[in-house]
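*Asks:* Here you go, sequence then predicted model.
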Amino acid sequence: MLRELLYVVVGLVLLAYTADIFFNGGDDPREPVRIRPRFPLIGHVLGLMAEGPTYYRKTSKVAGAEIYTLGCFNFKVYISASSRLLPFIQKHSRALSFRPFLQLVARKYGDASDSAYEIFGGTLPDDLSQSVKMSLAPGRHLDQLSLRMGKRVLIDIQELLSSKKNSVPLLAWARHAVVQATSCAVYGEEHPFLDPEVESSYWKWMKYLTAHLVGWLDVTKTGYAARERVFKSYIRYCSKLPEESSHLMKEHQRVLGEAGISNTDKAKQAAIFTIASFSNSAPTLYWTLWELFSRPEILEEVREELLTKGAVVAQSSEGGSGRSFVLDVAALKSQCPLLLSVFQETQRTRHVNPSFRKVMSDTLLDDKYLLKEGHFLQVPGNVIHSETGIWGPTASQFDPYRFVPKKGEKDMTATASGFVPWGAAPYLCPARQFAATEILIIAALLAMRANIRPASGQWDERPALHHADLATLSPPKKDVDMKVSVREDWVGEWVLRMGESKSRVPLASG
């Protein structure tokens, strides 16, 4: 019996290697070099399951090439590991398209009906993209979103500082703050996430995104049940949009409706719109606060910057009783390069998930790398952000001053080709100005008003990360309780002076 079992195992191994050789033999010599996995056929899949997006760092070191191929059976993924190739990828944006993933997401995450799925295979993704860009472009619509977001942020920070709890889990608080502030901005005060159960269900659903993408890993249906609770809240909200619903939300529903999408599908597609906002902004806020408050000297410099640059102004409140403070958001965005640098360096060092493209037709990159139709291209941000050719010998280290303009420079837009947490043109995140403003406001208010330190007394330099999460910055596997204390000199009434969105955050990505 043991001998027969051994024969079977040996036979399967030989079959796997034979199949691997067969699939390798079909490569065109102009295609990027194929990296053979340790285990034939499925080795790269196993590596990604075990290590998440950090697996690309390992394969990129093994490849030693600016672009290479990972294979699983006859399925190929081309990995672009060099910022030098980004302009060529952008040049072929029609042939190397993100659009097919929008249709896939509509079905896998948004439970699109058959008719809705077919419609998403047409021009609808382009129409939606244009609508979103217009609604989030600098102007009165973005001004309204930012104003409502800011008002909600003030409420959540005041509740945090007034809490009698001994400690607060930082990730849970960051998630709540992002959900509530962004929802107030987009949907108004009567938004779908007022019910704590719906908000909790949303984050439970996020844990199952990978499982839902595969289609069969959520065997207990726990993730689907959580998603259904979110869907029901959106269906109720969308049945009659309140007048205070934002231009962004109204346009989103209008474009879907005019394309022939049913009311139920419209509500579900609105719900998955949050995946790109909540699930990315929350861990980015978490890690920005982590990097800022874990560096006392930098924190003090940021506080001084906020004061000397006019971003924070103290004044007597009406009637002369007590003190009041103003956070000037226009000054915060344009005059506080150190805080912005900490934020962007957090993105650079902690960004993990790659950007995706489908190869729609045979494409020759830089006149030498052939990408075959039907396969896929990925650009892993963590590999690009580790390039010493762009970021210097300290590329692997956190430098809070990295994005502070040097003498004679106005900003850091020259590094745009190597800074990809917002994606890469023409698929840059249209909400980057809104999201960056939201995170900078929260970080600035907490820097001035609070002291935050781990309840354990020590900052963990290398916390374990949840790489299975599809967020652009991996959240920690374990939330960390924080002691939050009020800075007594800054107790008083706080207001925001928003200014106009024409005052942009000078992001390195543009």
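*Replies:* Nice, thanks for sending it over.
*Asks:* Please count neighbours and contacts with C-alpha atoms only from this point.
*Replies:* OK.
*Asks:* what separates stretch 257-269 from the chain centre, distance-wise?
*Replies:* 25 Å (CA atoms, centre = their mean, to the nearest Å).
*Asks:* ok, now stretch 53-63?
*Replies:* Worked out by CA atoms, centre = their mean, stretch 53-63 lies 21 Å from the chain centre.
*Asks:* One more: stretch 483-499?
*Replies:* So, by CA atoms, centre = their mean, the centroid of stretch 483-499 is 28 Å from its chain's centroid.
*Asks:* Stretch 236-250 too?
*Replies:* On CA atoms, centre = their mean, the centre of stretch 236-250 falls 25 Å from that of its chain.
*Asks:* Contacts only, for the spatially most central residue of the chain.
*Replies:* The residue lying closest to the centre of the chain (CA atoms, centre = their mean) is residue 280, at 3.1 Å. Counting by CA atoms under 8 Å, 6 or more residues apart in numbering, residue 280 touches 471-473.
*Asks:* I figured residue 48 was touching residue 55, is that so?
*Replies:* Yes: the pair residue 48 / residue 55 is scored as a contact, 5.8 Å apart, by CA atoms under 8 Å.
*Asks:* one step back: check for me that the residue nearest to the centre of the chain belongs to a helix.
*Replies:* Yes: the assignment for residue 280 by DSSP: H, G, I helix; E, B strand; the rest coil puts it in a helix.
*Asks:* put this beside the first:
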Amino acid sequence: MSTTMSTALVTGITIAIAIYGSLHLLLHATQDAREPPPVPTSIPFISSMIGLSKKKSKYYTELRDKHNLPIYTIRLPGARLYVVNSISLIPSVQRQYKVFAFPPLEAKLAMSVCGSSKTANDILNTNSNGDEGFWGYSITHYKRIHAPLSPGPGLDAMNRVMAQKVAASLDRLKTSKVVKLFDFIRHEITLATTDSVYGPQNPFQDPAIIDAFWKFQLGIMILLMELFPSILARESLEAREFMAKRFLQYFKEGGHNKGSALIKARYDHSVEHKVPVEDIARFEVGGAIGILTNTSPASFWLVYHLYSNSVVLEDCRQELAHVISDETTTTEDGEEVKVRTIDMSQVKASCPVMLSTLQEVLRLHTIGISTRLVMEDHMLDNKFLLKKGGTVMIPGPVQHTSTSAWGPDVEEFNHRRFLPKEKRHNPIAFRGFGGGTTLCPGRHFASTEILAFTAMLILRFEIAPVDGKWKHLTTYKAGLWEVTPVPDDDIEVNISPRAGVDTNVRWRILVTDSDKAMPLSAEDVESTKL
């Protein structure tokens, strides 16, 4: 080895050691002893960044298992993440919703994802955390959309449109058909959902808009990180612009006036805060993320677990058989038609196994992380200092895979786990819809849609893999922003009418008026006690 090469090697090693030592010094110099302990890493700041990039949500469960801390700090370049493991700390975080705030974060994310103008961004950022009172776009937005999504007339109307679309679509499946299961479900759910929200002028009735949305979705993580999106997410940006133009046309033509109470509330809220109509259209591109990205994969995983396990399928079919009714009606042409009705109110009230199966699917498959910004220094539970500017994270998978919360069979799919007569779990440990002020406002609409679609499917059809075997499906490609990940690979199946089920029967999904909420979250469980 030449002297020059030896010198270069020594110099390189010296620089590496110096950088390594400097990072350790920086970590200890900037970490308060009262803060949650930082997780040990081989290279401060860098190792955690690599771990999150590679392992995503699994990184949090690995750190929990390795260190067993109630709360800890992950230090990233320019950022502090306070990750909550202990279920006892979650209510403390959720109660302090002004100190640990979501609206300012939501405003920032909306700006990054939607590409809104400076005028709209200023409106989003004005009093975003309500420090000057309960006014301003961001702080009042959740309350404005909560009413049409809560049990009541607005939600019932959306559910009825959804039910009609689902029933009509499945009526067209008269003979056996080979499909890719996820693509099939995503298509059905997308049309039913968007018709129920946007009304007869639904932009998603154009297949080009559907294609654009899924292209847009692929680049969301890059948009959130603002990581050279014009280079790394060019197709997503083009898709976003295409969708924004179509939504602008939709609003200018008054399409929202014929839509649901939800789209009217979103539009009116923006108008009242003087958001330009061009930005209302851009915000709706972001709004489509909320109504589409979780319902399709959740429906897929429910169908997957039902048909891949004959015991689960039979249990749910037997339960549903008790809530269907038959009647004969006469058409305008004088033809007698047999109508079979599924009453969704009865499904929600009298099919606990079906509901438990859905909740178990969400426990096993959702990977959402409740995230909040620390607005001021705060001693959490009088024990842990959380510094202003940090980010509090409550990873759903940490709670969903907790042996102390769910028992030794936590890794297994147990479709009866959520039955009232089974061993009671702490409802806070179920994070399928988030919790606190970030609790998903659309959970009742989404759950009703998933249950209606799946109930209609399992009562009428058999589904079997073309190759004869249900394969294990992975979700390694899921993004950090996703709540319910899609499978890495689709599965080709044959859908055929069930033996003994009359294909000439006309099926109907009945949605009656209801002001009762399904017990889907800790907050729902608590409200049913009142």
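*Replies:* That came in fine, so what should we check first? For clarity, every value in this text was computed on a predicted model and none was experimentally measured.
*Asks:* picking up where we left off before, have a look at residue 48 and residue 55 of the first structure and say which one is more surrounded.
*Replies:* Each of residue 48 of the first structure and residue 55 has its neighbours counted (other CA atoms under 10 Å); residue 55 has more, 18 against 15.
*Asks:* so who does that one touch?
*Replies:* Neighbours of residue 55 of the first structure in contact, by CA under 8 Å, 6+ apart: 47-48.
*Asks:* so how far is residue 396 of the second structure from the aligned partner of it in the second structure?
*Replies:* Under the alignment (TM-score structural alignment), residue 55 of the first structure pairs with residue 59 in the second structure. Using CA to CA, to the nearest Å, residue 59 of the second structure is found at 12 Å from residue 396 of the second structure.
*Asks:* on that earlier part again, ranking by neighbours, what's the top pick from the contacts of residue 280 of the first structure?
*Replies:* Busiest of the contacts of residue 280 of the first structure [other CA under 10 Å] is residue 473, holding 29 neighbours.
*Asks:* pretty sure that residue contacts residue 354?
*Replies:* No: with contact defined as CA under 8 Å, residue 473 of the first structure does not count as touching residue 354 (10.6 Å).
*Asks:* Do you have the strands of the second structure handy? List them.
*Replies:* Along the second structure, counting by DSSP state E, strands occupy 71-76, 79-84, 100-101, 177-180, 324-330, 336-343, 369-374, 378-380, 384-386, 391-395, 461-465, 492-497, 506-510.
*Asks:* which residue sits closest to residue 58 of the second structure, ignoring its sequence neighbours?
*Replies:* residue 397 (7.7 Å; CA to CA, 6 or more residues apart in numbering).
*Asks:* How many residues are close by the one you found?
*Replies:* So residue 397 of the second structure, with other CA under 10 Å, has 23 neighbours.
*Asks:* Quick one: map it onto the first structure.
*Replies:* With TM-score structural alignment as the criterion, the equivalent of residue 397 of the second structure in the first structure is residue 382.
*Asks:* Residues contacting stretch 35-44 of the second structure, please?
*Replies:* With contacts defined as CA under 8 Å, 6+ apart, stretch 35-44 of the second structure is touched by 20, 23-24, 27, 47-48, 63, 67, 71-75, 82, 384-387.
*Asks:* for the second structure, which helix is longest?
*Replies:* helix 3-30 (DSSP state H).
*Asks:* Could you list the buried residues of it?
*Replies:* Neighbour-count burial for helix 3-30 of the second structure, counted by 16 or more other CA atoms under 10 Å, picks out 23-24.
*Asks:* how many degrees apart are that helix and strand 71-76 in direction?
*Replies:* Between helix 3-30 of the second structure and strand 71-76, the angle comes out at 140 degrees (axes from the mean of the first three to the mean of the last three CA atoms, to 10 degrees).
*Asks:* Helix 3-30 of the second structure: how far from the chain's middle?
*Replies:* Worked out by CA atoms, centre = their mean, helix 3-30 of the second structure lies 43 Å from the chain centre.
*Asks:* repeat for stretch 460-472 of the first structure
*Replies:* Using CA atoms, centre = their mean, the offset of stretch 460-472 of the first structure from its chain centre is 13 Å.
*Asks:* what's the answer for stretch 465-474 of the second structure, then?
*Replies:* Distance, centroid of stretch 465-474 of the second structure to centroid of chain: 25 Å (CA atoms, centre = their mean).
*Asks:* Please spell out which residues along that stretch are buried.
*Replies:* Applying 16+ other CA under 10 Å to stretch 465-474 of the second structure flags 465, 470 as buried.
*Asks:* Kindly report the same for stretch 48-65 of the first structure.
*Replies:* Neighbour-count burial for stretch 48-65 of the first structure [16+ other CA under 10 Å]: 52-57, 59-60, 63.
*Asks:* Perfect, that will be all.
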